[in-house]
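Engineer: model this:
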Amino acid sequence: MNEYDWYYGCGLVIPECIENCWILDLGSGSGRDCYILCKLVGENGHVTGIDMTETQVEVAKKYIDHHMNKLNYQNPNVNFILGHIEELGAVGLKDESYNLVISNCVVNLSPDKRAVLREAYRVLKAGGEMYFSDVYASRDLPKGIRKNRILWGECLGGALWWKDLYKIAEDVGFLPPRLVTASQISIHNKELENVVGDCQFVSATFRLFKIPQDDSAQRCEVIYNGGITGHEKELEFDANYKFKQGEVMEVDKETATILQNSRFATKFLICPVGQKKPVPENCSPEKVKVWFSLKQH
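Structural biologist: The predicted structure is shown next:
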């Protein structure tokens, strides 16, 4: 295993199908995740890391030449910026510049989460995605929890009420958030348990897509063609949809809209329910299954 392969088992927030993508990492720290992404996007992709801590940004910059030499890239495909994730325009990040915005447990530390999501939406290209992991609360947190230094440092005091995430995301223009994974957080400290009371916390990963609502969208049948690195046979898209290569799955109209208008479009055969379906070029008859059912004839 080399220094770019270990991410597969380490729980980093890295989405699928990112070859040649331009990616912005919010809260990039010392650049660890960014350098993993450098390999995954390839020499024609690009990664920008932004962090508010000057020492972290300087550390990240020191290793650019090392990693570019390791990857044998002619030109660097990464840069690091000192700045605040609520004010991306202040550091020169332009509208519709990125295919993906990612973040790993950083948004909860922001005092203005609406500004973070609004800026992420602004810099994303049409069809782009914010794919991020963070901590969420079961209710709106009272001041006693938000002001607790220990809980804040543990990424709990700044946790967003999950209902507020849905409201803010849709207010700034994203389609409704799509849950990918979630796990409950346990607090093994009696004093802190007394402070939080009956409030519960979860660590969750969400996908937010920058795609306009489409009133003409329809339910569709889709076939995953495979071929996404690391997900050649099966793509676990979110908590509701797991696509197996060559198999037909019916999806709701919102999911169909996302697949048709995002970087996943070339990875699927998509057809409105009830219409005659095209011949899948890369799928054997055995894999196609009901795609060629008698109801077509």
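
Engineer: From now on I want contacts and neighbour counts done on CA atoms only, so please keep to that.
Structural biologist: Will do.

Engineer: okay but Cys38 is in contact with Asn75, surely?
Structural biologist: No: between Cys38 and Asn75 there is no contact under CA atoms under 8 Å: 11.5 Å.

Engineer: When those two are compared, which one has more neighbours?
Structural biologist: Set Cys38 next to Asn75 and count neighbours by other CA atoms under 10 Å: Cys38 wins out with 27 against 11.

Engineer: Let's compare: structure for the following, please.
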Amino acid sequence: VAAPRDAESQKVGAVGPGRTSKDLQTNACVTVARPVPKHIREALQNVHEEVTLRYYGCGLVIPECLENCWILDLGSGSGRDCYALSQLVGEKGHVTGIDMTEGQVEVAKKYLDYHMEKYGFQTSNVTFIHGYIEKLAEAGIQNESYDIVISNCVINLVPDKEQVLQEVYRVLKHGGELYFSDVYASLELPEEIKTHKVLWGECLGGALYWKDLFFLAQKIGFCPPRLVTANLITIQNKELERIIGDCRFVSATFRLFKLPNTGPTERCQTIYSGGITGHEKQLIFDANFIFKVNKNTHGTGAGRSVVELLLDIITDPFKLAEDSNKKPKCASSVAGGCCGKKRSC
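Structural biologist: Just a heads-up that it's a prediction; the model follows:
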């Protein structure tokens, strides 16, 4: 049985019209209840109702410091996140959404003028493309043309993940980043899991072994992945539990930076001035570093020395998820994660 290729239709099948999260066999596509900064909440509220209703993604993956940025959204669906981001980047920025489902792209395009007028822009700063996220060149996306690439629980639905990451690296500017959430496995998946239709549709069958992400990042040229958030995925079906066996799954958000090779990592001190909208008092960079305004923060440089970096920071998403479960607390204001346990504050 070949694994399904239509990523967006799988999302529709899981949580689309006529179905709810109660129909899912896992919590792998249930939005995590995370506090979201006020300016992002307001941007989402300004998105047209039909765009929001037709959006079948899950979670929210929006990094900080977006003013004037050029952003590419992989698997943009009906365009909800793109339209929210278009307000955040401002009229001098630009947002491009690419999705393989033509119907969703058409819904997104219907509201270009609506959001341009809603935000008071002279011209629209959003573009939607029908295409595949592992074939960005075929979609006309140029080298080094974007500051940020985002993706939410979509890369796992593409068989050739290395090609996706290679394409992302190509289109990112130097200094840019891939800020993305996806599902990862605790071990290399056997064929029985990879080809199981339900597990694929639940975003588990295509999950990457989490250590392979670090291997692929190094091979392609990214700096070592920075782990932001992680949540364990639970299975709600006895038959699926039997098939999965000892394998575990986690939803995790990572940051991958495209930076020049600066040699071995060095210790450094950083002082955050508080100039990023929505993060005036502190900046939560990842699971390991929080930069408080006007205070020294000891950290590790962004060089490519993977060995030194791994000695100093948490990289295992399963460890982070387990540690978080041991000490229940409200999630940070970092918007991320396509799945995991719901929490309330």
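
Engineer: How alike are these chains, TM-score-wise?
Structural biologist: The TM-score (TM-score structural alignment, normalised by the length of the first structure) is 0.83; 255 aligned residues with a CA RMSD of 1.9 Å.

Engineer: Now which residue in the first structure aligns to His115 of the second structure?
Structural biologist: Counting by TM-score structural alignment, His115 of the second structure corresponds to His67 in the first structure.

Engineer: wait, I meant Gly278 of the second structure
Structural biologist: With TM-score structural alignment as the criterion, Gly278 of the second structure matches Gly230.

Engineer: I'd like the distance between its match and Leu40 of the first structure.
Structural biologist: 11 Å (CA to CA, to the nearest Å).

Engineer: try Ile64 of the first structure
Structural biologist: For Ile64 of the first structure relative to Leu40 of the first structure (CA to CA), the value is 16 Å.

Engineer: out of the two, which sits in the busier spot?
Structural biologist: For Ile64 of the first structure versus Leu40, neighbours defined as other CA under 10 Å are more numerous around Leu40 (21 against 18).

Engineer: Shouldn't that one be within a strand?
Structural biologist: No: assessed with DSSP: H, G, I helix; E, B strand; the rest coil, Leu40 of the first structure is helix; it does not lie in a strand.

Engineer: so who does the residue opposite it in the second structure once aligned touch?
Structural biologist: Mapped onto the second structure by TM-score structural alignment, Leu40 of the first structure lines up with Leu88. Applying CA atoms under 8 Å, 6 or more residues apart in numbering, we find Leu88 of the second structure in contact with 40, 43, 66-67.

Engineer: how does it look with 6 Å?
Structural biologist: By CA atoms under 6 Å, 6 or more residues apart in numbering, the contact set of Leu88 of the second structure is empty.

Engineer: Show me the longest strand that occurs in the first structure.
Structural biologist: Longest strand in the first structure, counting residues (DSSP state E): strand 124-137.

Engineer: whereabouts in the second structure does it align?
Structural biologist: Using TM-score structural alignment, strand 124-137 of the first structure lines up with residues 172-185 of the second structure.

Engineer: mean offset of that stretch relative to the first structure (after superposition)
Structural biologist: Compared with the first structure after the fit, stretch 172-185 of the second structure shows a mean deviation of 0.3 Å (mean CA distance after the TM-score superposition for the first structure).

Engineer: For Ile150 of the first structure, which three-state class applies?
Structural biologist: Following three-state DSSP, the label given to Ile150 of the first structure is helix.

Engineer: in the strand or helix carrying Leu37 of the first structure, what counts as buried?
Structural biologist: Assigned by DSSP states H and E, Leu37 of the first structure falls within helix 32-41. Along helix 32-41 of the first structure, these residues count as buried under the neighbour rule (16 or more other CA atoms under 10 Å): 33-41.

Engineer: And for stretch 141-158 of the second structure?
Structural biologist: Using 16+ other CA under 10 Å as the burial criterion, the residues of stretch 141-158 of the second structure that qualify are 141, 145-158.

Engineer: That stretch maps to which residues in the first structure?
Structural biologist: By TM-score structural alignment, stretch 141-158 of the second structure lines up with residues 93-110 in the first structure.

Engineer: Give me the distance between the two termini of the matching stretch.
Structural biologist: 19 Å.

Engineer: What are the contacting residues of that stretch?
Structural biologist: Stretch 93-110 of the first structure is contacted by residues 21-26, 122-125, 128-134, 158-159 when judged by CA under 6 Å, 6+ apart.
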